[in-house]
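Undergrad: Below are the sequence and a predicted model; questions follow.
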Amino acid sequence: MEHKRPFLLGLIGGVGAGKSTVLSFLEKHYHFHVIQTDLTARRLLEPGEAAYEKVVSLLGPGVLGPDGSIDRTAMAGMIFKDPTKRQAVNAITHPLTWKAVMEEAYACKKCPVVIETALPSKEFRDKCDEMWYLYTSEENRTDRLMESRGYSEEKSRAIMESQAADQEFRDLADAVIDNNGSPEHTKYQVKALLKGREGIRYT
C-alpha cells in the first residue's frame, strides 16, 4: 500500500507580516516541519552551494566579502535599484530554491509540513494541500520592521512595494488569518483552521 504523503501547508504573506509567530506555533504545538524559502535561498548562496558560482559570475567579485562568501548587503545594493540585475539573480536563485524546498518537503514522511514564503505563485499553490495568507496592514508591518529589524520607514515601504500586492496573496489563499491583533487572537484562528484535521493534533 502506498504511503500517504503528510499534509502540506503553504503560508504566505509579505515582509513584517509576522509569519515567524505562526511558524513557531505550528512547530511547537502541531509538530509541523517548518521550511522557510528565504533561509533555503540563503543556504544556496553559500560557497560550494548551487547558486554561489552563478551569482558571483553574474555580479562580479565586488559581491564577495573578505572571507570569499557572498556579502548579502553588497548584493542587495547591486540589485535593489537595477531591475535587470535583480531579475537575473531571481532567475538563478528562485528555481534552485524551490527545487530544494520541495525536495525537503517530500522527504518528510511522518509529520505535516509548512512552507513559508513571501513569493506566492499558482505553481506553488498547486503543490500544497492548502494555503493560508497571513494578513497584516502595511502600517503595522512598517512599525514591526522598524522595531524588530531597525529598518527605516523608507526602507520598509520600499521592500513592501517590491513584493506581491495584498490582492495577489488573497487570490491564492484558501484562508486569510488576520494578524493585526494579539498573538493569542492569531493562534485562535490557526487552531480553528486545524481543528478536526486528520493526523494533526494540538499538544
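TA: Nice, thanks for sending it over.

Undergrad: switch to C-alpha atoms for all contacts and neighbour counts from now on
TA: Will do.

Undergrad: Which helix in the protein has the most residues?
TA: helix 83-107 (DSSP state H).

Undergrad: let's bring in a second one:
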Amino acid sequence: MTTPDPEPGRGLWVTFEGGDGVGKTTQAALLEEWLRGQGRTVVRTREPGGTEVGVLVRDIVLHHRGDIAPRAEALLYAADRAHHVATVVRPALARGDVVIQDRYLDSSVAYQGAGRVLDATEIRDLSLWATEGALPDLTVLLDLDPSSARARLDADEKPFDRLEAEKSEFHARVRAAFLALAAAEPARFVVLDASRPPGELAADIRSRVAPTP
C-alpha cells in the first residue's frame, strides 16, 4: 500500500512517533536519503526544536532542571507546534516538498496525556487549534517495549532528558497511548515492530511512501 500526495502539487508530510530509543532518528534519516535519491526535495525537522523558537522551547521542556507543571508543559509544546507548522511545515508542503518530522501532536497526546495523566482529548484539541487542524499524511509508529528501548538509551551513554528519565510506568502508559492512537486512525498510521533490523524497517516505510516526479 502506498501513500500518494494528497493533492496535485502539494508535498507529503510524514511523521515518526514512538517512545524514546525506538530508532526514529535512524529511520527518518534513511527515508530522507531514499527520497532525495528519488529526486524529491526534503525538509527534515522535529518537535520541539525545528525552529529558533523551538530550540528555546526544547531546552525548557527537556532540559530544565526544575519541575514544570504538566499543563504548562503541554502549553509549551503546543506553542512550539503552532509556530513550527506555520513557519516550516505549511510553507514546505505548499512548495511541493516532502516534510519528514520527528514527533508531532501524537507525542503530546501520549506523553502529556497518558504520561502526565492529563485529558488526552483536551491535549489533542489544543494542538489541533494551535495548528488549524493540520495532520500528517502518514505517521510511522515505531513500537518497542520500554525495557528494550531503555537498554538502547543506556548503551548510548548519553545523559537522559526529563522525559527519558521518567519511570518505567510512565513509559508503559506512553506506549499504550501510542498504540491506541494508531488503532483509532489506521488510515494515517503504520505500526512497525522497532526490534526488527533497521534495513527491514526502512523497506517497509518506503513501501508506504509513493515518490512522485
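TA: Yep, it's here. Predicted model only: the values in this text are computed from it and were never measured.

Undergrad: sorry, back to before: quick one: the very next helix or strand once past the longest helix of the first structure aligns where in the second structure?
TA: Following helix 83-107 of the first structure in sequence order, the next helix or strand is strand 113-117 (DSSP states H and E). The counterpart of strand 113-117 of the first structure in the second structure, using TM-score structural alignment, spans residues 99-103.

Undergrad: what are the ranges of the strands in the first structure?
TA: 8-12, 33-36, 113-117, 130-135, 175-178 (DSSP state E).

Undergrad: Kindly reformat these as TSV containing distance to V190 of the first structure.
TA: What follows is these, written out as TSV (distance: least, Cα to Cα, whole Å):
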stretch	distance to V190 of the first structure
strand 8-12	11
strand 33-36	15
strand 113-117	13
strand 130-135	10
strand 175-178	8
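
Undergrad: Serialize the ones you listed to a markdown table and add fields for distance to V56 of the first structure and mean neighbour count.
TA: Formatted as a markdown table, these follow (distance: least, Cα to Cα, whole Å; neighbours: other Cα atoms under 10 Å):
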| stretch | distance to V56 of the first structure | mean neighbour count |
| --- | --- | --- |
| strand 8-12 | 29 | 23 |
| strand 33-36 | 23 | 18 |
| strand 113-117 | 24 | 23 |
| strand 130-135 | 34 | 23 |
| strand 175-178 | 39 | 17 |
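
Undergrad: Quick one: work out the angle between the longest helix of the first structure and strand 8-12.
TA: Following axes from the mean of the first three to the mean of the last three Cα atoms, to 10 degrees, one obtains 150 degrees for the angle between helix 83-107 of the first structure and strand 8-12.

Undergrad: Superpose on the second structure and give me the mean offset of helix 83-107 of the first structure.
TA: On superposition with the second structure, the mean distance recorded for helix 83-107 of the first structure (mean Cα distance after the TM-score superposition for the first structure) is 3.5 Å.

Undergrad: now that helix, how far from the centre of its chain.
TA: Its chain's C-alpha centre and that of helix 83-107 of the first structure lie 12 Å apart, by Cα atoms, centre = their mean, to the nearest Å.

Undergrad: Which secondary structure elements does that helix sit against?
TA: For helix 83-107 of the first structure, the packing partners by 3 or more Cα pairs under 8 Å, 6 or more residues apart in numbering; DSSP states H and E come out as helix 37-44, helix 52-59, helix 72-80, strand 113-117.

Undergrad: Give me whichever of the ones you listed is most buried.
TA: strand 113-117 (a mean of 23; mean count of other Cα atoms under 10 Å).

Undergrad: mean deviation of that one from the second structure?
TA: So strand 113-117 of the first structure averages 1.7 Å relative to the second structure (mean Cα distance after the TM-score superposition for the first structure).
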